[in-house]
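A.B. asks: Quick one, fold the following:
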Amino acid sequence: MPRAVREQQMLDAAVRTFARRGYRNASMDDIAEQAGVSKPLVYLYLNSKDELFAACIRREAASLVAAIRAAVEHDAPADRRLWSGLHGFFTYTAEHPDGWALLHVQARTHGDPFAREVAAMRAEIVEFVTHLLRTAVREHGCGAARTGRMTGGEAAGLAYALVGAAESLAEWAGGRADGGPSAEEAAATLMNFAWAGLGNLLRGERWSPGERVGA
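C.D. replies: All right, here's what the predicted structure looks like:
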């Protein structure tokens, strides 16, 4: 069997093992057994448990980012582009629960350098969503002041909020005993929450706390 194919089999086995047993409880013996190879062969290909864990994180992170980018319907209206990206995210997390658990739970709880790998992935997704939001603002034809505000730091802040909400919704959906909503339903839920508010911003309708009752 070609080395590249064998290595992917080992990574598949490692992702399952790390996601389900946790980094500390996963052993190289477990991973070798899952992959159907000897433990020395795992060490030969992937050197150490730390390097194997890092390789799993990098592969799963790259796959998630690629899935989101590929899902976006670039020729569609702005709301459909954002929805399709969210749909791609929720589809990926539903179809790859072990990979998502590795990124969202395991990698974040074992410190550097693993957490940095996930942070880099998240930053790339936030940057991509920021681009989608800024494009939506430009296409909407807002006034110069609103366009300047939304294409500046505000779009990045909204992108962080949207990515965080998507992560939380995926975690909630994955923990449901009934399997949770479909990827399409989850994406629509988040769009109903976020896009209506974004529409208000595009129209210049901004919420403010106003005066306190009884003040």
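
A.B. asks: C-alpha from now on. contacts and neighbour counts both.
C.D. replies: Will do.

A.B. asks: Can you show me the helices along this structure?
C.D. replies: 3-21, 28-35, 39-46, 49-71, 78-95, 97-101, 114-140, 144-150, 153-174, 183-202 (DSSP state H).

A.B. asks: Which of those sits closest to residue 211?
C.D. replies: Residue 211 lies closest, by C-alpha to C-alpha, to one member of these: helix 183-202, at 20.9 Å.

A.B. asks: Show me what the closest one is in contact with.
C.D. replies: With C-alpha atoms under 8 Å, 6 or more residues apart in numbering as the contact definition, helix 183-202 has outside contacts at 79, 83-84, 86-88, 90-91, 94, 137, 140, 142, 146, 162, 165-166, 169-170, 206.

A.B. asks: circling back to that earlier point, could the helices of the chain go into JSON lines alongside distance to residue 107 and mean neighbour count?
C.D. replies: Output for these, formatted as JSON lines (distance: least, C-alpha to C-alpha, whole Å; neighbours: other C-alpha atoms under 10 Å):
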{"stretch": "helix 3-21", "distance to residue 107": "9", "mean neighbour count": "18"}
{"stretch": "helix 28-35", "distance to residue 107": "17", "mean neighbour count": "18"}
{"stretch": "helix 39-46", "distance to residue 107": "18", "mean neighbour count": "15"}
{"stretch": "helix 49-71", "distance to residue 107": "7", "mean neighbour count": "18"}
{"stretch": "helix 78-95", "distance to residue 107": "15", "mean neighbour count": "21"}
{"stretch": "helix 97-101", "distance to residue 107": "9", "mean neighbour count": "21"}
{"stretch": "helix 114-140", "distance to residue 107": "5", "mean neighbour count": "18"}
{"stretch": "helix 144-150", "distance to residue 107": "33", "mean neighbour count": "15"}
{"stretch": "helix 153-174", "distance to residue 107": "14", "mean neighbour count": "17"}
{"stretch": "helix 183-202", "distance to residue 107": "24", "mean neighbour count": "16"}
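
A.B. asks: Proceed likewise with the subsequent sequence, for comparison:
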Amino acid sequence: MPREVRERQMLDAAVEVFARRGYRAASMDEIAELAGASKPLVYLYLNSKEELFSTCIRREAEALMTAVRAAVDPAAPADRRLWNGLRAFFAHTAAHPDSWAVLHCQARTHGEPFALEIAALRQQLVDVVTHLIADTARGGCGRTLPDREAAGLAHALVGAAESLAGWSNDRTDEAPPERDPAETLMNLAWAGLENLMNGRGWVAARS
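C.D. replies: This is a model prediction of the structure:
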């Protein structure tokens, strides 16, 4: 079997085991067995358990970013680009729950170097959404949103998307929500942007 195919099988198995067991409880024996390979071969191809986990994080992060970027058609209207990006994010995380569990749950809880990998993924998402928000504001209202404000809104939107994806994926035994997560978040973002750009931003009452 070609090495590339064998490595993909090992990584697929590792993602499944890490998602189910967590990084510390996952064993190379179980990963090797699920992949249909010997443990020495897993070590030969992918080195240590730490390096294997890092490789899984990088592969799954790249797959998620590829899905989001592929959905954002540069020729589409600004609001459609934001909508398509959100839909692609939620569609990918729903279709690959083990991948999302590794990225959102497991990798965040074990410190460096895993947390740095996740921080890099999050920054890529924030950068994409920052541009989409700025373009959406210009397209919808013809006004420019300050860079810092657009970045702040992007951080908030990405954080909400991450949380909503985790919540949505955990609802396996419940009835599906009336709206899909992408529509829920798009309504929140679009209504907020429209009010903000038309001078209807919320102001705290003075005590």
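
A.B. asks: Just give the TM-score of the two.
C.D. replies: Aligned and superposed, the two chains score 0.95 in TM-score terms (TM-score structural alignment, normalised by the length of structure 2); 206 aligned residues with a C-alpha RMSD of 1.5 Å.

A.B. asks: Reformat the helices of structure 1 as CSV; add distance to residue 210 of structure 1.
C.D. replies: Below are the helices of structure 1 laid out as CSV (distance: least, C-alpha to C-alpha, whole Å):
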stretch, distance to residue 210 of structure 1
helix 3-21, 47
helix 28-35, 58
helix 39-46, 58
helix 49-71, 38
helix 78-95, 30
helix 97-101, 41
helix 114-140, 26
helix 144-150, 21
helix 153-174, 21
helix 183-202, 17
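
A.B. asks: These: which one's closest to residue 212 of structure 1?
C.D. replies: So among the helices of structure 1, helix 183-202 is nearest, using C-alpha to C-alpha, at 22.5 Å.

A.B. asks: gap between that closest one and the chain center?
C.D. replies: Put simply, helix 183-202 of structure 1 sits 17 Å off its chain's centre (C-alpha atoms, centre = their mean, to the nearest Å).

A.B. asks: now it against helix 114-140, angle please.
C.D. replies: 60 degrees (axes from the mean of the first three to the mean of the last three C-alpha atoms, to 10 degrees).

A.B. asks: What angle do helix 153-174 and helix 183-202 of structure 1 make with each other?
C.D. replies: 160 degrees.

A.B. asks: In this structure residue 81 of structure 1 contacts residue 69, no?
C.D. replies: No. Judged on C-alpha atoms under 8 Å, residue 81 of structure 1 makes no contact with residue 69 at a distance of 10.3 Å.

A.B. asks: from what I can see residue 170 of structure 1 touches residue 92, true?
C.D. replies: No. Judged on C-alpha under 8 Å, residue 170 of structure 1 makes no contact with residue 92 at a distance of 10.0 Å.

A.B. asks: Residue 135 of structure 2 - nearest residue in space that isn't next to it in sequence?
C.D. replies: In space, and not counting its chain neighbours, residue 135 of structure 2 is closest to residue 78: 5.6 Å by C-alpha to C-alpha, 6 or more residues apart in numbering.

A.B. asks: List the residues that contact the one you found.
C.D. replies: Neighbour list for residue 78 of structure 2: 132, 135, 136, 139, 140 [criterion: C-alpha under 8 Å, 6+ apart].

A.B. asks: cool, and residue 70 of structure 1?
C.D. replies: residue 88.

A.B. asks: ok, now how distant is the closest residue to residue 89 of structure 2 other than its chain neighbours from residue 196 of structure 2?
C.D. replies: Excluding its sequence neighbours, the residue lying closest to residue 89 of structure 2 (C-alpha to C-alpha, 6+ apart) is residue 68, at 5.7 Å. The spacing between residue 68 of structure 2 and residue 196 of structure 2, counted by C-alpha to C-alpha, to the nearest Å, is 26 Å.

A.B. asks: re the thing from before, could the contacts of residue 78 of structure 2 be laid out in JSON lines, adding distance to residue 108 of structure 2?
C.D. replies: Putting the contacts of residue 78 of structure 2 into JSON lines (distance: C-alpha to C-alpha, whole Å) gives the following:
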{"residue": "132", "distance to residue 108 of structure 2": "26"}
{"residue": "135", "distance to residue 108 of structure 2": "31"}
{"residue": "136", "distance to residue 108 of structure 2": "31"}
{"residue": "139", "distance to residue 108 of structure 2": "36"}
{"residue": "140", "distance to residue 108 of structure 2": "36"}
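
A.B. asks: out of these, who's nearest residue 1 of structure 2?
C.D. replies: residue 132 (43.1 Å).
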